Structure formats: C-alpha cells, structure tokens
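Asks: Sequence first, predicted coordinates after that:
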Amino acid sequence: MPNTHIEIININDCKISTEDQVIPHERRIVEGVIQLWKEDPITESLGIGKLHALVKKRNPNWSLSEKRLKTVLKSYNLLNSAEQFAYASEITSKDTPNLVMPKNIRYQFTKNRGKGLYATKPFKEGDLLWEEESPLFFIPPLDHMNLIKSSNACTYCATLLKTASQLKKGLDCNVCSDVWCSIRCKKKDTLHGTLKHNVYQEGKKSKKRIVSAAWLRYEKYCYENKWNAAHAVALIYAYCLTDKTGVLLQQFDAFAKVRQDIRYKAIDSSGIGGSFDTNSGGALFVKEQQEALWREAYAKFNEIFPLDEITYEQYMEFLGSYNINNVDGSMFLIQAHLNHNCDPNVRVLFGEHKADGIKVYAKRDIKANEELTTSYVNPAHDVNQRLRELRVNWGFKCNCNKCKEDKKALEKRKSSESKDASHKKAVKEMLDSAKDEEFDLPLPNGDGERTRRKSVRFEETVIAVAED
C-alpha cells in the first residue's frame, strides 16, 4: 500500500465578524497610510484602490470603505493628485562677505542661480579639495543638556565624560558646576560665562546685551520641547552679538534663508508631520499649537537679548536659515555653498571629535569648471523618499539625472508588478470559479517517480493528498 501524505493548505484569511470591526478615526487612517509610505515608499504612487487593499490587509478589523479613505486623504492633501507644496522660490540669499576660498575652488553668486562652488582645475578621485578646521557656528547636542548640568558631559561640545577623576585641574568652572573635556574646548567656549553665570540681577536696569537667567530659561524650554533649531539660533545670535567685528552677523545673514512657517507648509502637505525635519518643532495636526510654540519661543528669545530684540519675521527667518544650512547640527561657511545632487561629486568627512571641522574630498574625477555638489539626503534611499525629503526640508523638487533614471526604473518595476498582479488575479479568478469543481493539480517531478496531487475540492481549507 502506498504511503499517504496529507497536507493542510489554508487559502482564505480568517473572517472578522462584524461585531469585532471598528470604525477608525480619520487620524488613525492617516497615520496608517503614512506608516505604509514610510516602510515602502513605492506605495506612495499606488492608486486609491490598491492603497485601500493594503490598509485593510494591515487592519482587518477596520470598517473602512474605499470612498471614505479617499475622502480622508483628500482632506489632508495626501492624494497622489494633490499638488505638493515646494518653497524654493521663497528662498533668498546674499553674497557672502569676507569669504576666503580654498585654492583651486571658485565661488560664484548670481541672482538667477544663487550660490555655487566650482573646480578651477581637474581633480582626481580621493583628492582633498579643502578643509574647514572648525564650524562657523558650533552647536552642541541639546539632548545632552542634563548630562552637562550634572558634570557628566563637556559644557562646550557635550562629549560624555567617563569619570570625574579623568578631569585635570583647570577643566572645571570656578563659578558653576560645568566642566570641559579638554583645554581646547575650554578655550573655544567663549560664551560660557556670558550665558551661564547669572551676574545680572533681573528687575534692575542693565546695559548687558545678554541676560543669562533668560538664556537658562530658554535653554530649558528648548530641551523640554526637543527643539534643536530654536536652541541653535539663540546660540548663533549670541555669537554674533559678542563678535566685535560684526562679520559673523553679516555672514549668518548671507546664508540661504526662508521663513520657518513657510517651510512648515511643506511639512504639513507631505503628511509626514516633520519626521524628516527634527529641528523644526511641532508636528502634523497641530497647526494652531505650532504657531503658539513659535510665538512663545520668540518672546523668550527676546528676553535674552533686551538691547538687540528682533522681529517675529526675523526669528522665523533665523529658524528657517538654520534648518536648511546646518550639517550635523553645526554651520560651516564654505560647505554651505555646495548645491545638491543625488549623485554628488564630493564627499564631506567629519573629524572624530564633535567640535572638529570637516574635510571635503573628490568622490570621483572632477573636470575643470565643473560644479561641486553634495547630497543633502542619503543617495541610497528610494527615489520617492529622496524627493519627499528634499521637497520638505529644502523646498525643491529634484530633477537630477539620478532621479530621472530611478524614476524610469521605478515605472518599469511598477509595470512588471502590474503584469504579475494581473496574472495572479487571473489565477485567483480561476480558483474562485472552481470552488465546486474537481481537477488535477500537478506537482513538479524533480525526482522522477515522485508524486502528483489527486483531485480536490476548494473550500475554506484544502486537503491535498499525495501518494509515494
């Protein structure tokens, strides 16, 4: 008698009873769709029908029609047909004063194209193009603030300190509890006494340009709201006001700038809620709260600088300028003039220490008079993700050669997947129509005399019987 193998095959998903189904709030629907897009950017280009099928598959207990999904996405400007906001035309910049260029690198500024850097001679792959020994404005990590206060991190660069015994004499402050990790950091920390030592008694008239008590309140506010950009612009303004030459303020003013509230329109319309812009503060669904947050931060900012108050519009420009120009939190004078390309020809490397400068190398051979470019986003990311990040964080719709090629490849893949889906649909229709019929299901004969499946009926589960 032949050996008999019985295999149980589940074909249909378990059905959810109507009693277990829930009607999801529109916010949950939007969050569910956004999560899909984050995990697989290709799904952003799907039509409403296929998107609805994916959402239902991930949330089988949702009572959600295709019509309601479309209505909700439309109300949040998330439909594929919706025009996504870009703000490149709103960005302005000025010619940078006192800019000393590296050898063999040319700086060019025009009203039409803005700023750019160009090679004046050919470079080979791996050549060092230039080095910036330190940032124009160094911004320490805000999330280390409590570690700094507890003397567990350097008050300047926020580097973690292993043990207090490692600190040499002279690296601790004689007024407050802050410490430095090195003599180098202590020398560079020119703002420490001005910002941290509350020698000014509030309530009395003073000619001091910076009120340290107000700074400490503002810093705490930024920390509680996890708001890096607000913290950074106050530090930058303090550096500018203490610069007797006035050049720092002029150079900061010359950076590309755009109001943060204008940038926020792109964050809002993307449906991502600022997930690619952790410096911005606030999130999707809270427009009124976001405005209140900006206003509150602005008021606290001016309390720090009573003799040099700025307008609300200037504060918005400060935030926007920092957000589109910073690299790893800090701002570099020459590097900030590099324009974007998803296939860049330069590579920017940071030093081992947080407060170190950068070195810029040729990523490939570069011709004379060729523009030098960097990538503002990870070039390895999917084209849709790159395009979204560039539009939200830098305000433009990239049309570089890499994006064009990747779009073509994506369309080709979608076309292939569509054909495959049509084939699967045809097979499914055949199986559905054969529910009450019997027919043979042949198995591959990899080892000659092996098996074939006998006739079966298609029900909730299928029993396939095979004989040796």
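Replies: Everything's here; your move.

Asks: only C-alpha atoms for contact and neighbour calcs from this point on.
Replies: Will do.

Asks: now the strands for the chain?
Replies: Per DSSP state E, the chain carries strands over the ranges 4-10, 105-110, 114-119, 128-132, 339-340, 346-350, 358-362, 373-374, 439-441, 453-456, 461-467.

Asks: any idea which of these is most buried?
Replies: Of the strands of the chain, the one with the most neighbours on average (mean count of other Cα atoms under 10 Å) is strand 373-374, at a mean of 22.

Asks: circling back: may I see the strands of the chain organised as CSV, with distance to W227 added?
Replies: As requested, those are arranged in CSV below (distance: least, Cα to Cα, whole Å):
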stretch, distance to W227
strand 4-10, 51
strand 105-110, 32
strand 114-119, 29
strand 128-132, 27
strand 339-340, 26
strand 346-350, 24
strand 358-362, 25
strand 373-374, 26
strand 439-441, 62
strand 453-456, 63
strand 461-467, 55
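
Asks: Which residues are in contact with the closest residue in space to L390 that isn't next to it in sequence?
Replies: Leaving aside its sequence neighbours, L390 sits nearest to F396 (Cα to Cα, 6 or more residues apart in numbering; 6.2 Å). F396 makes contacts with 86-88, 390, as judged by Cα atoms under 8 Å, 6 or more residues apart in numbering.

Asks: Below is structure B, check it against A:
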Amino acid sequence: MEKNPTEDEVVQIVLDIKKSEPELGIAKLHARIKSLEPAWALSVNRLRSIMRSHSLTDVPLKGTTSLSGATIPEEFRDRLYVSETVSHLISDLSLPPLIEVFNSKQRGKGLQVSSKLPKPESIPEGAVLWTEPALVLIPPISLVGLIPTGKACSYCARPLVSMSSLIASCSTCSGRWCSTRCRKLDKLHKHIRHGKYTSEWGAIEQFAVENEWSAFYQYAYALAAVTFEDHDGGQSSKPIKEGVEGLAKIRQDIRQKADPQYKNNIFLGEELDILWQEGYKVLCKFFAHLSIPSYEEYLSGIGMVNINNLDGSIYLLQSHLNHSCEPSVDVKIVGRTAGVKVTAKRQLHPDEELTTTYVDLKKDVTFRRQKLLEGWGFWCTCSRCMREQDLTLRDDATGLSTKDNSDAKLTADAEDGSKKKKKAKSKSKQKMPEPARVRKKSVTFDDNVVQIEI
C-alpha cells in the first residue's frame, strides 16, 4: 500500500542522502529515495517543490553562487545578513490550540500546525487560528505631537475631537484617553507625561519627529514599556520583557548594508553613524537613572523593530511567522487595541509551516526579492519565486533564441547578397546590367553594416 509522505519526512530523507551524496541531481535523488522508501507515493515534481520551499535546491544558475542552498546572483550575495540575525525561543510562550513553535537551522524560529493533529484531519480554509493584541502598542510618530495636549488618546493615539464624557481625562496633565479601557491599559502615561522623566521623553519624541525616524521612536517606546513594567513590578511585566527579548534582532549598521544606496553614496555610512550616535545620546538621557542600553544593544534594538513591527507596533505570535510569497495564513489588523486576526488562507495539515508575507505580492519576483533582501536580509527561494525565476529564465532563453535566429537570417541574407554581387560582377564583363536599388540599414551584428536589397 502506497504512503503519501509528509514534507518533513521528505526533507529529512533528502538531508540524510545529501550528507553522503551531495552532488545528486533531482532525477537520481528521486530514484535513490524510491529505492529507500518504495512504498512512498512521491513524484519528481513534488520532490522538486518541497526542496525549493525548504531552500534545499543547490544547482546554481549561470553567473550565480549557491549559498546555504539558496541561488543568488553574485551582485547581491554580499548584501545577505539573515545569518547574523539572532533569535531565542520564549520559554513560556502561550500558544493557541493546534499551533506549535519550531526552530530549525534552515528556517529559524517559526510556527507550524501541531503534529498532535491526527494525520487525516486538517484545519479548514478560513478558520481563525488566533487573535492577539499588540505586545507593545506604539503610537504612530505622526500623532505623537497630539498626545500631550489631549488631542489624541494617550494609549492608542486615536485622534480626539470632542469633550465627550465617555472620554477619560488625566487629573494631572492635559492627557486624555478615548475610553476607560485605554486608560487602564496605559502603563506608561504616568512615567513619560508627568513623571520626573517628562522633559527627557519629550526630547526623544522631538528627535524622532525632526528626523522622521520611526524606528528610533518605536525602539525607545518598547524599551520604556519593558523598563517601567519591570520597574513597577507585577505579573504583567514578565511576558512583555521576555517577549521583547525573544524577538529576532539584527544590528542596524549590519542591516543597512543591504540598502543599495549604501554602496552608491560614500557619505551615507558616515551620515547614518552621526544620526545613530545623536539618537543614542538622547536615549541615554532618558534612561540615565534606569538602565542604559549599550550602544550595540541600541543598534540591535533599532534593527529589531525594523524587522518585527507590524503597522508600527509589536505583536508576539505574529512576529514568529516566517515569509513566503505563497503564504498559508492571512494576517489582518482588526483595530488598534483589538490587534490582529490570523486565519488560514487554505487547508492546513499537521506539521505544515504557517507563513505570512512581508512584501507586496502583486509585484514581480525581482521586486519582491530586492525588498526582502533589503528588509530582512535573505534571498527568497519559496516555490512561487522559483517558478517565476524559471519562467523568466525560459523567457530570456527564448528571447536569445529568437535573436539568434534573427541574426542567422541576417547573416544568411548577407552571404546571399555577397554571392549575388559576385555573380553580378562576373557577368558585368559581358553585359552592364541596371544597378540594383539598395538601401543601407545599420544592423548591430559583429560591428558590420549589412546591405539589404529592396
């Protein structure tokens, strides 16, 4: 009786075979798997698809280099930084039913459908997997100027235009909240709006707004949330602190090198370094009597919010989702305080990874890969990217073939014209014919100008 192997089973046997026979092509690899597992119903196409989705393809394209199983053009290779990203598992992460965390060398930390789900069963398309509020709800930088004057909610930053009795007001400052719920959830207000650090926090906001630097403000806000929750004590501080510490981190100076402008502008690195140092000084003034992060921790924090924030805020479970250009889940923000809702885009099976998208899926493979390289430091080898890459290569090859045929025709025409001229020249001694009407057309082909008769 034939068995339909899971993706994990296929990946494992491929890895085992590749350890001793790394040079096997797809056909020989498939034959080897069939000899080891004759009961498996595994086609070559499915094997190829699984290998691509798990970055196990290792045959480089012409003019490219294979790096950790991913095919990437040489011009982009030095911009990879995903291997320098650091991420830790959270010990007491609260997971929804049928969802579990995995940590692999190839994909890093991620989420998948639990293996405890019976094999014949699946999660149906459209099923709500979980909802979650933000771990740290961060006001948009464009609205921070409205909060101290009470024109926006101190917690969720919702603009306030009325003096309704439903709106809660602070008895100490001009701050207001759009609801009593927001007032209860706002743990930072008393520390940054009318505490002893008010002026220093104001300097952080001013610096972020003047430099239009959202990541700086998001990091400062997240760090303040962790610091004051820990400072105030209580059971709620541990999940926030461990959650932020467990997020993937990458130093911003390393991440910045993936920006194409970094190479093109020799002064950009120096300008950014000055900006980072100025921001660090402003940050240190606020945290001077609390816990000052090191400069390296500060750069890692800036990189952390850049690769993890969703609409400016930080979500714990959502941040565990890896990318695919054919995502298996849909993530929607249902409200500033309500947070996100994650649903299945299609039927999901046991051990199947849950993936989202980091980029605009309407764009082509070149655009998506560039954005993923700049934003997250990896070269996407998901099934869709590999299919579109193959299609592009075939189109390019077809284009070259068409050009070759066109060039061959031009060469044949030129040779035929040359023969005709020689024949005409030999006959000219006998009879002077009427000269052929010709025009000269400049055709780039081996730097020759081909004469075409009309």
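Replies: Everything's here; your move. Since the structure is predicted, the reported quantities are computational estimates derived from the model, not experimental observations.

Asks: quick one on the thing from earlier: how close does the residue nearest to L390 of structure 1 get to N378 of structure 1?
Replies: Applying Cα to Cα, to the nearest Å, the value for F396 of structure 1 to N378 of structure 1 is 16 Å.

Asks: try C222 of structure 1
Replies: Applying Cα to Cα to C222 of structure 1 and N378 of structure 1 gives a distance of 28 Å.

Asks: Mind checking which of these two has more residues around it?
Replies: Set C222 of structure 1 next to N378 and count neighbours by other Cα atoms under 10 Å: C222 wins out with 20 against 12.

Asks: distance of the counterpart of that one in structure 2 from W201 of structure 2?
Replies: In structure 2, the residue matched to C222 of structure 1 (TM-score structural alignment) is A208. Taking Cα to Cα as the measure, A208 of structure 2 and W201 of structure 2 are separated by 11 Å.

Asks: got it, and A168 of structure 2?
Replies: Counting by Cα to Cα, the gap from A168 of structure 2 to W201 of structure 2 is 23 Å.

Asks: And these two? Which one has more around it.
Replies: Higher neighbour count among A168 of structure 2 and W201: W201, with 23 against 18, using other Cα under 10 Å.

Asks: Contact partners for that one?
Replies: W201 of structure 2 makes contact with 192-193, 286, according to Cα under 8 Å, 6+ apart.

Asks: next one: V334 of structure 2
Replies: V334 of structure 2 makes contact with 340-341, according to Cα under 8 Å, 6+ apart.

Asks: Check the burial of the alignment partner in structure 2 of R184 of structure 1 by counting its neighbours.
Replies: Counting by TM-score structural alignment, R184 of structure 1 lines up with R181 in structure 2. Each residue near R181 of structure 2 was counted by other Cα under 10 Å, and the total is 12.

Asks: Also the one 10 residues further on?
Replies: The burial metric for H191 of structure 2, expressed as a neighbour count using other Cα under 10 Å, is 14.

Asks: And it? What does it align with in structure 1?
Replies: So, by TM-score structural alignment, H191 of structure 2 is matched to T194.

Asks: cool, D92 of structure 2 as well?
Replies: In structure 1, the residue equivalent to D92 of structure 2 is N98, according to TM-score structural alignment.

Asks: One more: D351 of structure 2?
Replies: Per TM-score structural alignment, D351 of structure 2 is aligned with N369.

Asks: Just list the residues touching that match, thanks.
Replies: Each residue near N369 of structure 1 by Cα under 8 Å, 6+ apart is listed here: 118-121.

Asks: Show me the subset of these that structure 2 keeps too.
Replies: On the basis of both residues aligned by TM-score structural alignment, their matches' Cα atoms under 8 Å, what survives of those in structure 2 is 118-120.

Asks: May I see those residues organised as a markdown table, with distance to W294 of structure 1 added?
Replies: Formatted as a markdown table, the kept ones among the contacts of N369 of structure 1 follow (distance: Cα to Cα, whole Å):
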| residue | distance to W294 of structure 1 |
| --- | --- |
| Y118 | 38 |
| A119 | 41 |
| T120 | 44 |
